[in-house]
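Peer 1: model this:
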Amino acid sequence: MTPSKTTTTGGITLLEQPESSVVDMWGEIDVALRSEASAALANALDRDVPVVIDTSKVTFMDSTGIAFLVQFYTIGSEEGLQVSLRNPPTVVTDVLEMLGVIDIFPGLPTHHVEHDEPQHQSAV
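Peer 2: Okay, the predicted model is just below:
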């Protein structure tokens, strides 16, 4: 038998603190973490306290990870919970900005990601 190889390159866990639920994310956040993301979302919403999503240790996030952040914010807001991002690195904020959803998280810096589209000036 060959030894099994660990393929985990990132993770999502929920840390239950008295005043908040902290969703701790690290490493590569992609579709492979769907079940961890769903569990963190369900458990955090059950607690009925503010939610802090700590992305400070994220090294990569694809559109699946961004969809998780947006879903967390949307469902949390519908449930009346405050949802915020803690110390997102540029690998997270750049993708949020590129996809046009950075504004749902107030106070995040924008880097004005350049797109390949030419700039058009309108005639007055």
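Peer 1: contacts, neighbours, all on C-alpha from now
Peer 2: OK.
Peer 1: residues making contact with the longest strand seen in the chain?
Peer 2: Longest strand in the chain by number of residues (criterion: DSSP state E): strand 51-61. With contacts defined as Cα atoms under 8 Å, 6 or more residues apart in numbering, strand 51-61 is touched by 10, 20-30, 44, 76, 81-89, 91-92, 95.
Peer 1: Ok, stretch 28-47 next?
Peer 2: By Cα under 8 Å, 6+ apart, stretch 28-47 touches 9-14, 21, 23, 51, 58-65, 68, 72, 76, 79.
Peer 1: for comparison, sequence B:
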Amino acid sequence: MVGTSEILATGAIRLVEEAGHSVVELEGEIDVALRGDAGAALANALERELPVIIDASRVTFADSTGIAFLVQFVTIGHEEGLQVSLRNPPQVVVEVLEMLGVHGMFFDA
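Peer 2: As a prediction, this is how the structure comes out:
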């Protein structure tokens, strides 16, 4: 049984280091339970100083923490001079980005 202070992760965030770029793979539910994984992926990808692809094709849900991770990743990446792109986000993610008015950070208008 899980205590009320424990949060079970039902998703994953992992960094895949490929030649010439980094891929941050998002899978399942991207929420507060993955905060530590998100921070580690962000730090490690930025450390590589290569373009970053955020692959959201397997996301089933993203709460405000998940969307904040995407926005933070793009913002910090651009501040560091890195190209950051979002690949294949599901409609549920696109709709939240549009609703929050940050769609333009990820896609050309």
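Peer 1: picking that back up, when you filter the contacts of stretch 28-47 of the first structure down to buried only, what's left?
Peer 2: Taking 16 or more other Cα atoms under 10 Å as the criterion, what is buried in the contacts of stretch 28-47 of the first structure is 10-12, 14, 21, 23, 51, 58-61, 65, 68, 72, 76.
Peer 1: tell me which residues of stretch 40-56 of the first structure are tucked away?
Peer 2: For stretch 40-56 of the first structure, the neighbour count (16+ other Cα under 10 Å) marks 40-41, 44-45, 48-56 as buried.
Peer 1: what do you get for stretch 67-78 of the second structure?
Peer 2: Buried-residue list, stretch 67-78 of the second structure, by 16+ other Cα under 10 Å: 67, 69-71, 73-74, 77.
Peer 1: With the first structure overlaid, report how far that stretch is off on average.
Peer 2: Taken against the first structure, stretch 67-78 of the second structure registers an average deviation of 0.4 Å after superposition, with mean Cα distance after the TM-score superposition for the first structure.
Peer 1: so where is that stretch in the first structure?
Peer 2: Matched against the first structure by TM-score structural alignment, stretch 67-78 of the second structure falls on residues 66-77.
Peer 1: Figure out how far the matching stretch is from the centre of its chain.
Peer 2: Centroid displacement of stretch 66-77 of the first structure relative to its chain, using Cα atoms, centre = their mean, to the nearest Å, is 8 Å.
Peer 1: on that earlier part again, can you tell me which of the contacts of strand 51-61 of the first structure are in strands?
Peer 2: Short answer: these in strands (DSSP E) are 10, 21-29, 83-86.
Peer 1: Can I get these in CSV including distance to residue 100 of the first structure?
Peer 2: Output for these, formatted as CSV (distance: Cα to Cα, whole Å):
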residue, distance to residue 100 of the first structure
10, 25
21, 26
22, 25
23, 23
24, 23
25, 21
26, 23
27, 23
28, 21
29, 19
83, 18
84, 17
85, 16
86, 19
